[in-house]
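# this one's sequence-less:
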């Protein structure tokens, strides 16, 4: 029996920014070792349908793109498939050229065929030379007349290791419009829907999906496949745990596919992730990449890892991300041809085998932040690795216009990182985790950001209280963190058009730096700067004039920890640009918080071995299906 591993697809959105992810008709050159596009030939009018595209006479179009090239290295490394067949369906005179790349992105021709009329042209391809990386793709060249690509598939006759379907788990809080759009995309994609058992939409908000325009129609189309579950707000971890719990009751499901709510889905990606998981030699988690929903050719991460000693997440090749496919497409990006192994994948899109959940439990009751990374680390330790699979992706509202490290989420950033470190770090006393955590507090204090420091102190106190607090405050930690903001004037975003705030000395202007380049102090200069700044803030009171009115103004992108502390007060644009925040130095608050931060971090370091033993002993119960079931019943 022939099994389709991957379909060639095209976008149906009338959005020209999407085209580079699906087809590349452009001519490229290289200047100073950087790719440069020297043509502008992509036109929406040449997209004829979900699987069809026109090749204009005399033109060449490459399918060596993110969504339409075949990630051969991942299939060779993670599955037992060694033979695939590419079948290209065309009409009209054309030349088909099949290429491969290696892990360095070097292109090599595999085969060439000339076709006329209506043709289905097969290419049998071996997957045995892609251990370090590499893709396979094809180009189409039209002759004197237009040609049409009628469709193409990557298939195998090999049977999958597993045959079960996936249930989808969508967790939402007041994003009903996004959810209805996702449901419509699923209903419009029978190729993907045939692999889906149930869609569990866990609605934790007050703006209900069931009351959104268009919901009734799409719910009728999906029928019993869609199940909407109402529960109190238990955060992302509580919503996804509910989907895991419900999927465990489904004998037809072998996997649960977690999806965030504020996303735009590429349904073919959903299908590909399930098929890949079916073929994996051993059960794996299959993660999807994240494109920026507001800048759609821009990819924010290829593979994510957790560095052991600071115990902090990051992108592999952080300095190369985000990657803009409009500026450098797949064939012009050698780094993206290497196989990259991930430690975890964000739960904007992540498929998890039920075998893993049965063995390691459900998500940690973390509310938000680190629940995805912690679960993937836990699963990896039990023999269930995470694969961030190229060609599997969605569009998610990015964090470009957010700064959740200084709002109520600072509590969860701090607490859950330390808890994850207690559970999974093998470094003595957490390695550099606590030193790094203290540095985060120092930076906030120097920048007069007292609210996140207060939240982080509460987080450390809760960690010290033991693992039971995670279940006890699952539903209350977020509202309590938000309530605390009322005690800190810096959290007020000033948006009143009738009272525009101005600073005494005007806006500070700085030289524009390249991406990932900073003019921050390093080495001995950093130590000297930190000590001088901490001492100055301890000893010197702010000028009353600067308390009455902000001394200077900063743009959000310029308000760094090595610039802001030189002033008594600053006016800073909010992350989304909707208003401004005022940060004013408070010597008494600074002294109290600095002392408390040092004391709490010392306590954590001193008690690390005991806490590590307690949290690891409590983990099986914290993440058990029975424990989560009781939480759901309590919140019903």
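Alright, I've got the coordinates. As the structure is a computational prediction, the values presented were derived from the model and not from experiment.

# drop to CA atoms for contacts and neighbour counts, all remaining ones
Noted.

# ok, residue 376 - contacts?
Residue 376 is in contact with 285, 343-345, 385-386, counting by CA atoms under 8 Å, 6 or more residues apart in numbering.

# and it, what element?
Assessed by DSSP states H and E, residue 376 sits inside helix 371-381.

# please name every helix or strand in contact with the helix or strand just after that helix.
Per DSSP H and E, the first helix or strand lying C-terminal to helix 371-381 is strand 386-396. Applying 3 or more CA pairs under 8 Å, 6 or more residues apart in numbering; DSSP states H and E, one finds that strand 386-396 contacts strand 263-265, helix 267-279, strand 285-292.

# residue 484 is nearest to which of the ones you listed?
strand 263-265 (30.1 Å; CA to CA).

# what comes up buried for the closest one?
Within strand 263-265, the residues that count as buried by 16 or more other CA atoms under 10 Å are 263-265.

# and that strand, how far out from the chain middle?
Chain-centre distance of strand 263-265: 12 Å, with CA atoms, centre = their mean, to the nearest Å.

# helices and strands around the lengthiest helix in the chain, which ones?
Scanning the chain for the longest helix, with DSSP state H as the assignment, gives helix 587-622. Applying 3+ CA pairs under 8 Å, 6+ apart, we find helix 587-622 packed against helix 410-424, helix 433-446, helix 450-465, helix 523-539.

# dump the helices and strands packed on strand 386-396 to JSON lines, plus distance to residue 478.
Putting the helices and strands packed on strand 386-396 into JSON lines (distance: least, CA to CA, whole Å) gives the following:
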{"stretch": "strand 263-265", "distance to residue 478": "23"}
{"stretch": "helix 267-279", "distance to residue 478": "31"}
{"stretch": "strand 285-292", "distance to residue 478": "26"}
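
# for residue 156, find the nearest of these.
With CA to CA, the closest approach to residue 156 among the helices and strands packed on strand 386-396 belongs to helix 267-279: 10.7 Å.

# who's in contact with that closest one?
Residues from elsewhere that reach helix 267-279 (CA under 8 Å, 6+ apart): 5-7, 9, 75, 79-81, 159-166, 185-186, 189, 191-193, 195, 255, 283-288, 351, 353, 389, 391-394.

# same thing with stretch 606-616?
Under CA under 8 Å, 6+ apart, the answer for stretch 606-616 is 419, 422-423, 429-430, 464, 466-467.

# off-centre distance for it?
Relative to the chain's own centre, stretch 606-616 is displaced by 30 Å; criterion: CA atoms, centre = their mean.

# returning to what we had before: pick the most buried one from the helices and strands packed on helix 587-622.
helix 410-424 (a mean of 23; mean count of other CA atoms under 10 Å).

# second structure for comparison follows:
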């Protein structure tokens, strides 16, 4: 039998979610102690949370796990460890009355291993109750399986970036430190490719044995991810993980993805694994994980917005079925088997928008997702750009319909007509024009798409985007006829 890791328990909050400890633990009095590298707490600490509850039902469904065990290191005053279950329609975890283990007082950290009881709950976790002040330095869930049940996974992470150094460089450093520098199985079977469409990164300085920065022409997200896929195909990778450049991520998400793929059963060996998108502005708000394309010519997320720091929403997140027709995973965090790339080819050269949607419709994968595998991303509200949300969306969605035939072209054109008329009535003529431009360029056929310079096209269309300007820059003749309350303007 071989020991196989499932998930590490995070006792320290990620910096960008430090104000939301309920994503990691719930406690009346708890703080991370840098001197001991442990979580110090008094009374009770509950790990029934988004990052630290184990998605038991999904581990059983996706993999061939055996008996699941919990290993942890504790010190300090005597404490008891209790088993907890998270079930549907419950607002709190159900905690066993009898402890799994009673730990005596100890100034030194002691390691304990305990077997978790059989359960049919969607998620399980544990609670520690201390008689005074105790410390948890580490904890992890693992299983024991036959050596033949562990797949040889080699994971290639591909990030396509365009001048997003403020995100990309910290992510590279965190991966080098906590993934490649760890003592876990992933450290020897992981490589990060950074496709630099802006050519502003110091490739020589940032690259090493575990990270490769690839200067690239600005071919958009579609071209950048295609370049990353080619790099992975040229290596010995078994899976390619596509990830946006403007995200914050906990390195534990990579580890859990790797552990899941290492144990995945035959039914799910060809499935895509998609990470959820949490909001950077509201770190406990999950915006989306898996989406689908509807017959009426629109793509939509499968789950509603969920506040995953709440037990009810956390369980709902794990019990909503994402294995539906025409499902796909957005490329802020989407793990694709190399076998699928060899079978279905590279992304269409759409530059940006709908590239991930079209690829999902072409591959028609079974989708997997799991709490704790996620990124924090800027929300989409307030980010409307007509050059992208009108031109690119219309042109590329119509291309997807023509190529994959997963939506009604008739319904899409009805929606397009309605949107066009709304823009006309609201005098949003630039957006209306870009809708028509997208339609016209689609009708030019595939030869036009093959020859167009995507970067130049984006710049030209970007000039039509609505923008805010100072009132002093507006036409003086027109403004002289407008009754403006200058006192109100300040």
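All right, it came through fine. Predicted model, so just to flag it, every value in this text is computed and none were measured.

# the longest helix of the first structure versus helix 450-465: what angle between them?
40 degrees (axes from the mean of the first three to the mean of the last three CA atoms, to 10 degrees).

# okay, and the closest residue in space to residue 222 of the second structure that isn't next to it in sequence sits in which element?
If the residues on either side of it in the chain are set aside, residue 222 of the second structure comes closest to residue 351, at 5.1 Å by CA to CA, 6 or more residues apart in numbering. For residue 351 of the second structure, there is no helix or strand it lies in under DSSP H and E.

# quick one: what's aligned to residue 351 of the second structure in the first structure?
The equivalent of residue 351 of the second structure in the first structure is residue 367 (alignment by TM-score structural alignment).

# count of neighbours near its match?
Using other CA atoms under 10 Å, residue 367 of the first structure is surrounded by 26 other residues.

# endpoints of stretch 273-286 of the second structure, how far apart?
17 Å (CA to CA, to the nearest Å).

# what is the aligned counterpart of residue 45 of the second structure in the first structure?
Correspondence of residue 45 of the second structure to the first structure, assessed by TM-score structural alignment: residue 61.

# likewise residue 135 of the second structure?
Under the alignment (TM-score structural alignment), residue 135 of the second structure pairs with residue 148 in the first structure.

# what about that match, distance to residue 6 of the first structure?
20 Å.

# ditto for residue 89 of the first structure
For residue 89 of the first structure, the distance to residue 6 of the first structure - CA to CA - is 14 Å.

# and what of residue 413 of the first structure?
Relative to residue 6 of the first structure, residue 413 of the first structure is positioned 37 Å away (CA to CA).

# could you do residue 630 of the first structure as well?
With distances taken as CA to CA, residue 630 of the first structure is found 41 Å from residue 6 of the first structure.

# tell me which of these two has more neighbours.
residue 6 (23 against 11).

# residues contacting that one?
Residue 6 of the first structure sits next to 70, 153-155, 268, 272 when contact means CA under 8 Å, 6+ apart.

# next structured bit after the host helix or strand of it?
Assigned by DSSP H and E, residue 6 of the first structure falls within strand 3-7. Sequence order places strand 28-31 as the next helix or strand after strand 3-7 of the first structure, per DSSP H and E.

# which strands and helices sit next to that next one?
Using 3+ CA pairs under 8 Å, 6+ apart: strand 28-31 of the first structure touches strand 34-37.

# run through the neighbouring helices and strands of the strand it packs on.
So strand 34-37 of the first structure, by 3+ CA pairs under 8 Å, 6+ apart, packs with strand 28-31.

# how far off centre is the longest strand seen in the second structure?
Assignment by DSSP state E gives strand 123-145 as the longest strand of the second structure. Offset of strand 123-145 of the second structure from its chain centre (CA atoms, centre = their mean): 26 Å.

# buried stuff in it?
123-130, 133-145.

# same deal with stretch 488-497 of the first structure?
Buried residues in stretch 488-497 of the first structure, counted by 16+ other CA under 10 Å: 490-491, 494.

# for whichever helix or strand residue 110 of the first structure is part of, packing partners?
Using DSSP H and E, residue 110 of the first structure maps to strand 107-115. Here strand 107-115 of the first structure is seen to pack against strand 94-101 when contacts are counted using 3+ CA pairs under 8 Å, 6+ apart.

# how much does the strand it packs on stray from the second structure?
Following superposition, strand 94-101 of the first structure is found to deviate from the second structure by 1.5 Å on average (mean CA distance after the TM-score superposition for the first structure).

# give me the helices and strands touching that strand, please.
Partner elements for strand 94-101 of the first structure (3+ CA pairs under 8 Å, 6+ apart): strand 107-115, strand 136-142.

# need the three-state assignment for residue 316 of the second structure.
On the three-state scheme (DSSP: H, G, I helix; E, B strand; the rest coil), residue 316 of the second structure is labelled helix.

# so it sits against residue 88, correct?
Yes - assessed by CA atoms under 8 Å, residue 316 of the second structure is found in contact with residue 88 at 6.7 Å.

# who has more neighbours out of those two?
Using other CA under 10 Å as the criterion, residue 316 of the second structure and residue 88 rank with residue 316 on top: 20 against 16.

# distance of the equivalent of that one over in the first structure from residue 615 of the first structure?
Under the alignment (TM-score structural alignment), residue 316 of the second structure pairs with residue 335 of the first structure. In this view, residue 335 of the first structure and residue 615 of the first structure are 39 Å apart by CA to CA.

# got it, and residue 495 of the first structure?
Going from residue 495 of the first structure to residue 615 of the first structure by CA to CA gives 44 Å.

# then residue 246 of the first structure?
26 Å.

# try residue 76 of the first structure
For residue 76 of the first structure relative to residue 615 of the first structure (CA to CA), the value is 38 Å.

# ok, the closest residue to residue 135 of the second structure other than its chain neighbours - contacts?
Among residues not flanking residue 135 of the second structure along the chain, residue 40 sits closest, at 4.5 Å (CA to CA, 6+ apart). By CA under 8 Å, 6+ apart, residue 40 of the second structure lies in contact with 30-33, 133-136.

# which of those does the first structure keep?
Retained in the first structure by both residues aligned by TM-score structural alignment, their matches' CA atoms under 8 Å are the following of the contacts of residue 40 of the second structure: 32-33, 133-136.

# switch the residues you listed over to CSV; also include distance to residue 280 of the second structure.
Shown next, in CSV, are those (distance: CA to CA, whole Å):
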residue, distance to residue 280 of the second structure
32, 22
33, 25
133, 33
134, 32
135, 29
136, 28
